[in-house]
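S.K.: Predicted structure and sequence below. I'll ask about it afterward.
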Amino acid sequence: MASTPKPTPTPTQDDFLLESFLALETPEGFKAELIEGDIVVTPPPDGDHEDAIDMIVRQVHRHAETEMQASGNKGLILPRGGLCPKNRAIPDATFAPRGLRLFRGAEPWMPCEGVAMVAEVTSRKPLGDRAAKRHCYARGGIPLYLLVDREQGRVTLLSEPSGDDYARTVSVAFGKPVPLPEPFGFELDTADLV
């Protein structure tokens, strides 16, 4: 008796979306992300954006209780949410304990396990950082999400991921310190943002 061949699975709309996203060729300096079913292409950031990221990275390297690695272009694969099979985000800064060597040998898109904190500085579309990415990072179980909201003049630290969101929020005006819990264990000085 001949065996019946198994049918080839029919690609879904999600499959086509992910395939199209991964095939994108963006202009140099631009980044493309797949966030909640939308392909978001972002132009190179302005100098104030980069200055804010530099301020965060320098303080983490100087003051964190645990030595940290930092990446400004690490693509993260985040769990399904909304309409998308997998979200793919590139945080402005991604931090992981140096002892994990999380970035060594990692593919351009890596799972988010082991990431201690991501940081975003708002640009042209701040709602994406305030809502969509917040939910993606929470679903990924990333312990800390630091958001520098230039439009609102505030720095917000979200912690204790639970389902689609973070259970704890601390928000301060530019110029006030933000307490970063372990493994960072120091107060982030935001005076340079004023």
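M.R.: Received the coordinates, thanks.
S.K.: When you work out contacts or count neighbours from here on, use the C-alpha atoms and nothing else.
M.R.: Will do.
S.K.: What about residue 188, how many residues nearby?
M.R.: 20 (other Cα atoms under 10 Å).
S.K.: Surely it touches residue 181?
M.R.: No. Shown here, residue 188 and residue 181 do not form a contact pair, counting by Cα atoms under 8 Å, at 10.3 Å.
S.K.: Next one: the closest residue in space to residue 14 that isn't next to it in sequence from residue 113, what distance?
M.R.: Using Cα to Cα, 6 or more residues apart in numbering and skipping the chain neighbours, the partner closest in space to residue 14 is residue 85 (5.8 Å). Taking Cα to Cα, to the nearest Å as the measure, residue 85 falls 18 Å from residue 113.
S.K.: Mind checking which of those two has more residues around it?
M.R.: It is residue 85, of residue 85 and residue 113, that has more neighbours when counted by other Cα under 10 Å, with 19 against 14.
S.K.: ok, now which ones touch the more buried one?
M.R.: 14-15, 18, 79 (Cα atoms under 8 Å, 6 or more residues apart in numbering).
S.K.: helices or strands up against the lengthiest helix in the chain?
M.R.: In the chain, taking DSSP state H as the definition, the longest helix is helix 47-63. Using 3 or more Cα pairs under 8 Å, 6 or more residues apart in numbering; DSSP states H and E, the elements in contact with helix 47-63 are strand 68-71, strand 117-121, strand 186-188.
S.K.: Alongside the first one, take a look at this:
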Amino acid sequence: MTAIADRPHLLSEQFEAVARSLAREAEELRPELIHGKLGVKPVPDGDHGRIIQWLTRICIQAGPELWVHDQGLRVETYRTGHARPDGVLAPADVFVGHGEWADAGPALMVVEVTSYDSDSDSDSDSDSDTDRRDRVEKPRAYAETGIPVYALIDRDSCEVIVHSVPDGVRYERSDRIPFGKAVELPAPVGIRLDTEPLMGWVR
């Protein structure tokens, strides 16, 4: 996620207008608004997409009524934030009839997969931004919203970080599991992940 402006008082309506404008200009831009800061997510690479496929197959095998959606969510306490997680685990039909941005209430889990800079394998600005957005700001925003589970698939540290038990401010529990070991996603998800395949989808 690359920050493009610090607008601490950007309103929800203003953001949605900007997001529509960006979508018309370039389909690959995926804007977000987290804690008043406007940014765009980088275009996913092939391994990133494969990880989402892997997760989707496991989830629908565990619960055929579930799906990993590509859905924008209104987040944070007063719903002024707008996040587009890499995946939103929720019942398959729950977002039917919603627009680009939906209430996060039906989400059982949100998933983020860390991205690589498109021009180089190591970019300090990109790395620090990923650290701030995926590892600091988004856990707080998702916890404020009450999303039960936030799973970060961190391709830099080769870990899955599972945040759970939101208290309205932060997640009370965070478990770090290295790639190659099993991950037990807590209730209401209740799915076990064998993370061995993730080791083949990192640089």
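M.R.: Yep, it's here. If you're wondering where the values come from, they're calculated on a predicted model, not measured in any experiment.
S.K.: what TM-score comes out when they're superposed?
M.R.: Remark: TM-score between the superposed chains equals 0.82 [TM-score structural alignment, normalised by the length of structure 1]; 176 aligned residues with a Cα RMSD of 2.2 Å.
S.K.: Filter the contacts of residue 85 of structure 1 down to the buried ones.
M.R.: With neighbours counted using 16 or more other Cα atoms under 10 Å, the contacts of residue 85 of structure 1 contain these buried positions: 18, 79.
S.K.: Which two of the contacts of residue 85 of structure 1 have the greatest separation?
M.R.: 15 and 79 (14.9 Å; Cα to Cα).
S.K.: which residues in structure 2 form strands?
M.R.: Per DSSP state E, structure 2 has strands spanning 2-6, 30-34, 37-41, 66-69, 72-75, 81-83, 87-91, 101-103, 109-113, 149-154, 159-166, 171-178, 182-185, 191-194. These are given in chain order.
S.K.: which of the residues in the first one are buried?
M.R.: It stands for strand 2-6 of structure 2. In terms of neighbour count (16+ other Cα under 10 Å), strand 2-6 of structure 2 has its buried residues at 2-3.
S.K.: likewise the last one?
M.R.: Within strand 191-194 of structure 2, the residues scored as buried using 16+ other Cα under 10 Å are residue 193.
S.K.: what's the mean gap between that strand and the aligned bit of structure 1?
M.R.: Relative to structure 1, and after both are superposed, strand 191-194 of structure 2 has an average distance of 1.4 Å to its aligned residues, where the measure is mean Cα distance after the TM-score superposition for structure 1.
S.K.: so where is that strand in structure 1?
M.R.: With the alignment judged by TM-score structural alignment, the segment of structure 1 matched to strand 191-194 of structure 2 spans residues 186-189.
S.K.: what about stretch 25-40 of structure 2, how long is it end to end?
M.R.: One end of stretch 25-40 of structure 2 to the other measures 13 Å (Cα to Cα).
S.K.: Give me the buried positions along it.
M.R.: Using 16+ other Cα under 10 Å as the test for burial, stretch 25-40 of structure 2 gives 29-40.
S.K.: Can you give the contact residues for it?
M.R.: Outside stretch 25-40 of structure 2, the residues that touch it by Cα under 8 Å, 6+ apart are 1-11, 15, 19, 22-23, 41-43, 76, 80-84, 137-138, 141.
S.K.: again, only using 7 Å
M.R.: Where contact means Cα atoms under 7 Å, 6 or more residues apart in numbering, the residues beyond stretch 25-40 of structure 2 that reach it are 1-10, 19, 22-23, 41, 43, 81-84.
S.K.: What's residue 107 of structure 1 aligned with over in structure 2?
M.R.: With TM-score structural alignment as the criterion, residue 107 of structure 1 pairs with residue 99.
S.K.: And for its match, the neighbour number?
M.R.: A total of 9 residues lie near residue 99 of structure 2 under the criterion other Cα under 10 Å.
S.K.: Could you do residue 135 of structure 1 as well?
M.R.: Counted with other Cα under 10 Å, the neighbours of residue 135 of structure 1 add up to 24.
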